[in-house]
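S.K.: Fold the following.
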Amino acid sequence: MKFSVEVITVPVEDVERALRFYVDRVGFVLDVDYSPNDAFRVVQLTPSGSSCSIQIGKGITDAPVGSLRNAYLVVTDLETARRDLLGRGVQVSDIRHKTPIAAWDGGFASGLDPARGNYASFADFSDPDGNRWILQERGYRTA
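M.R.: Now for the predicted structure:
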């Protein structure tokens, strides 16, 4: 049997504010904005190149606003992704990497992993409601 994660629900308080943040600042693509009545609205957004979307809305979850923690957005160039988000007005943490790599015990050091190894470098940001996203580098290649 094959399973596929295709949608993650992100609990937000103000749908319009969250929609503007994810589209205008983070660069997600708006797929669906459907509201058949005042009690229900589903907005589906997809990060460029992703097979998994997020949903924000009204009447779609009872999870506390801002309770999403550590959803990963994987990028091939963490420095560029961070710089782009900062340029769009998103507050992104400094880059950090796992250390020691060979026997990782949960510690981090500042900056990119010197070897630019897969899954070793991170930064994070939060949306206006406090939902936290982790940027992780995978597939970086020098030319």
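
S.K.: all contacts plus neighbour counts: C-alpha atoms, from now on.
M.R.: Will do.

S.K.: Who are the packing partners of the lengthiest helix in the chain?
M.R.: Longest helix of the chain, by residue count under DSSP state H: helix 78-87. Where contact means 3 or more Cα pairs under 8 Å, 6 or more residues apart in numbering; DSSP states H and E, helix 78-87 is packed against strand 121-126, strand 132-137.

S.K.: please redo it, this time with the cut-off set to 7 Å
M.R.: Using 3 or more Cα pairs under 7 Å, 6 or more residues apart in numbering; DSSP states H and E as the contact criterion, helix 78-87 has no neighbours among helices and strands.

S.K.: what element comes up after that helix heading to the C-terminus?
M.R.: Remark: after helix 78-87, the chain's next helix or strand is strand 96-99, criterion DSSP states H and E.

S.K.: before we go on, could you also do this sequence so I can check it against the first one:
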Amino acid sequence: MDWKLELVIVPVTDVDRAKKFYTDQLGFAEDVDHSAGDSFRVVQLTPPGSACSITIGTGLTTAAPGSYQGTHLVVKDIEAARAELVERGVEVSEPFHFTAEGQQPGVDPNRAKYGTYLTFSDPDGNGWTVQEVPEPTPDRQ
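M.R.: Next comes the predicted model:
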């Protein structure tokens, strides 16, 4: 049986501000924007190339805005991803990688697969991690 993660709820304070950040600055596609009165709104957004979407809105979760941390977006080229985010006005960290000594700044040209990252936050402080995976493993193509 397949168990597919297809939707993650991200808590935000201002739905319109968050929607603008995710669509205009991150390039996520708007799939749904539906309201049922003032107490319920669901906005579903999907990162380019992703099978999993996020939902922001009103009346969806009791989680505090900004409490969502560490969700990974995976890219093939971390430097190109960073350049695109910077061009779109996103405040993003410099790339870093992990070694036996812990987190190290920079991009090691001899880096191991899955070892280079960068981070950014949405307007509410929900933290995202971008991970470079240059070649997918056979079961994740």
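
S.K.: for the longest helix of the first structure, the distance to its chain's centre please.
M.R.: Helix 78-87 of the first structure sits 13 Å away from the centroid of its parent chain (Cα atoms, centre = their mean, to the nearest Å).

S.K.: what's the spacing between Gly67 of the second structure and Tyr117 of the second structure?
M.R.: Quick fix: residue 67 of the second structure is Ser, not Gly. 20 Å (Cα to Cα, to the nearest Å).

S.K.: most remote residue from the second structure's center?
M.R.: No residue in the second structure sits farther from the centre than Gly37, which is 28.4 Å out by Cα atoms, centre = their mean.

S.K.: which strands and helices sit next to the lengthiest strand in the first structure?
M.R.: When the first structure is parsed with DSSP state E, its longest strand is strand 29-37. On a contact count with 3+ Cα pairs under 7 Å, 6+ apart, strand 29-37 of the first structure meets strand 40-46.

S.K.: Just the buried residues of the strand it packs on, please?
M.R.: Within strand 40-46 of the first structure, the residues that qualify as buried are 41-46, counting by 16 or more other Cα atoms under 10 Å.

S.K.: Run through the residues that contact the aligned partner of Gln103 of the second structure in the first structure.
M.R.: In the first structure, the residue paired with Gln103 of the second structure is Phe108, using TM-score structural alignment. Under the criterion of Cα atoms under 7 Å, 6 or more residues apart in numbering, the contact list for Phe108 of the first structure reads 96-99.

S.K.: In which helix or strand does Phe108 of the first structure reside?
M.R.: Going by DSSP H and E, Phe108 of the first structure is part of strand 107-110.

S.K.: I'd like the distance from that strand to the chain centre, please.
M.R.: So, by Cα atoms, centre = their mean, the centroid of strand 107-110 of the first structure is 21 Å from its chain's centroid.

S.K.: And it, what's buried?
M.R.: In terms of neighbour count (16+ other Cα under 10 Å), strand 107-110 of the first structure has its buried residues at Phe108.

S.K.: now swap in stretch 91-105 of the second structure and tell me
M.R.: Buried positions in stretch 91-105 of the second structure, judged by neighbour count with 16+ other Cα under 10 Å: 92-93, 95-98.
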